[in-house]
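1. Quick one, structure for this:
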Amino acid sequence: MPIVGVANKITANRQRVTDTGGTDSLPFVSGFYSPCRDQLPFFSLPRTVDRLGSTIVRQGDGEVWRELAILGAVVAGLSVVTGAFGAHGLERVAEEWPEATRQKRLENWDSAARYQMYHGLAILLAVALCQHSGSRLASISAWGFGLGSLLFSGSLYLYALTGITKFGAITPLGGLVWIVAWSSLAIALGKASGSPQPD
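-> Down below sits the predicted model:
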């Protein structure tokens, strides 16, 4: 009978997908398989994210960690440059600034350089954890420290140099990114063990 043939075909498809590890665990679709289903964003997105995370971990001892280590060194190194300029060269530039905002702009420059240094070192700490445990969260935190430095310190540098207060609206975004990055690093440290093991 045709109905029996269709049922047998569906059963065969389900068995084939199970044998290849492709069965979806969602209850309302687990009884039906179609090759087109994996092309739909709803079904393919979780797998794409998982594959991306696995790729990052597999490359942990290669280019990804080297790039992050270079990023940390650059962020920390540039903070030394900006800090030195703030201590020795910025005051001459500040002589042309309005008296009402001069001190605040100098203080913001100093804060930007200090926090940039802290988070450049934090990137290197996250890289060390990445290499030790293969942690995806540590990788996320490292990139977060870099992005936060760009937003937080970068906006303060721009405000100090130009006096444009609108740059101040970007600064809290950098702080928020840092909070997320530090939280990710804390979780990664809590999960770290003696043997390399992805989150």
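2. all contacts plus neighbour counts: C-alpha atoms, from now on.
-> Noted.
3. How about the contacts made by Thr55?
-> The contact partners of Thr55, by Cα atoms under 8 Å, 6 or more residues apart in numbering, come to none.
4. from the chain's centre, how far out does the host helix or strand of it sit?
-> Using DSSP states H and E, Thr55 maps to helix 41-58. Here the centre of helix 41-58 is set off from its chain's centre by 15 Å, with Cα atoms, centre = their mean, to the nearest Å.
5. So which other helices or strands are in contact with whatever helix or strand comes next after it?
-> Along the chain past helix 41-58, the next helix or strand (assigned with DSSP H and E) turns out to be helix 63-88. Using 3 or more Cα pairs under 8 Å, 6 or more residues apart in numbering; DSSP states H and E as the contact test, the elements touching helix 63-88 are helix 99-133, helix 136-162.
6. In a markdown table, list those helices along with distance to Leu185 and mean neighbour count.
-> Formatted as a markdown table, the entries for the helices and strands packed on helix 63-88 read as follows, by distance: least, Cα to Cα, whole Å; neighbours: other Cα atoms under 10 Å:
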| stretch | distance to Leu185 | mean neighbour count |
| --- | --- | --- |
| helix 99-133 | 7 | 20 |
| helix 136-162 | 5 | 24 |
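7. Let's compare: structure for the following, please.
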Amino acid sequence: MLKLNTKSFTLFAALSGFLTVILGAFAAHGLKGSLSSYELDIWKTAVLYQFVHTIVILQVSQMKTSTLLIRSQLWFSVGILLFSGSLYLLAVTGVTKLGMFTPLGGICFLLGWIYLIVQVVKNK
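-> Predicted structure coming up:
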């Protein structure tokens, strides 16, 4: 069973960061001729949100561990998978129904930020 702790989220963030570079380069070089500018914009949005939240997970991993911070990292991670993942798939497949997962990922990002805010306010 996967144990959710700082090390597991640091590993997730390291893998996510690695993939972000690959996915960003793939769009710039491999997808440039095969996707419309609209689809490339969707892809770029996915890369941006994945990258930003990957950095946040790494930063939170450096803080003193708490249940609130673990929950924050969990929600950020699920947000990356749902938000960015659905946008990547939408961009390359054109299946618009995948877009229904994007707002769920956004909600996950918001939950991650809420848990982080509560932790910061709680630690005076």
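8. State the distance from the alignment partner in structure 1 of Thr45 of structure 2 to Gly146 of structure 1.
-> Counting by TM-score structural alignment, Thr45 of structure 2 lines up with Ser111 in structure 1. Here the distance between Ser111 of structure 1 and Gly146 of structure 1 works out to 16 Å (Cα to Cα, to the nearest Å).
9. same check, this time on Lys9 of structure 1
-> Counting by Cα to Cα, the gap from Lys9 of structure 1 to Gly146 of structure 1 is 53 Å.
10. so Gly112 of structure 2 sits right up against Gln73, yeah?
-> Yes - in this structure, Gly112 of structure 2 sits in contact with Gln73. The criterion is Cα atoms under 8 Å, and the distance is 6.4 Å.
11. Can you get me a residue count around Gly163 of structure 1?
-> Here the number of neighbours of Gly163 of structure 1 (other Cα atoms under 10 Å) works out to 18.
12. make that Ser16 of structure 2, sorry
-> For Ser16 of structure 2, the number of neighbouring residues by other Cα under 10 Å comes to 20.
13. That one corresponds to which position in structure 1?
-> For Ser16 of structure 2, the aligned residue in structure 1 is Val75 (criterion: TM-score structural alignment).
14. From Ala128 of structure 1, how far out is that match?
-> Looking at Val75 of structure 1 against Ala128 of structure 1, where the rule is Cα to Cα, the gap reads 16 Å.
15. Also Leu189 of structure 1?
-> Here the criterion is Cα to Cα. By it, Leu189 of structure 1 lies 11 Å from Ala128 of structure 1.
16. Then Glu107 of structure 1?
-> Distance from Glu107 of structure 1 to Ala128 of structure 1, counting by Cα to Cα: 32 Å.
17. what do you get for Ala186 of structure 1?
-> Noted for Ala186 of structure 1: a distance of 14 Å to Ala128 of structure 1, by Cα to Cα.
18. Trp65 of structure 1 too?
-> Looking at Trp65 of structure 1 against Ala128 of structure 1, where the rule is Cα to Cα, the gap reads 9 Å.
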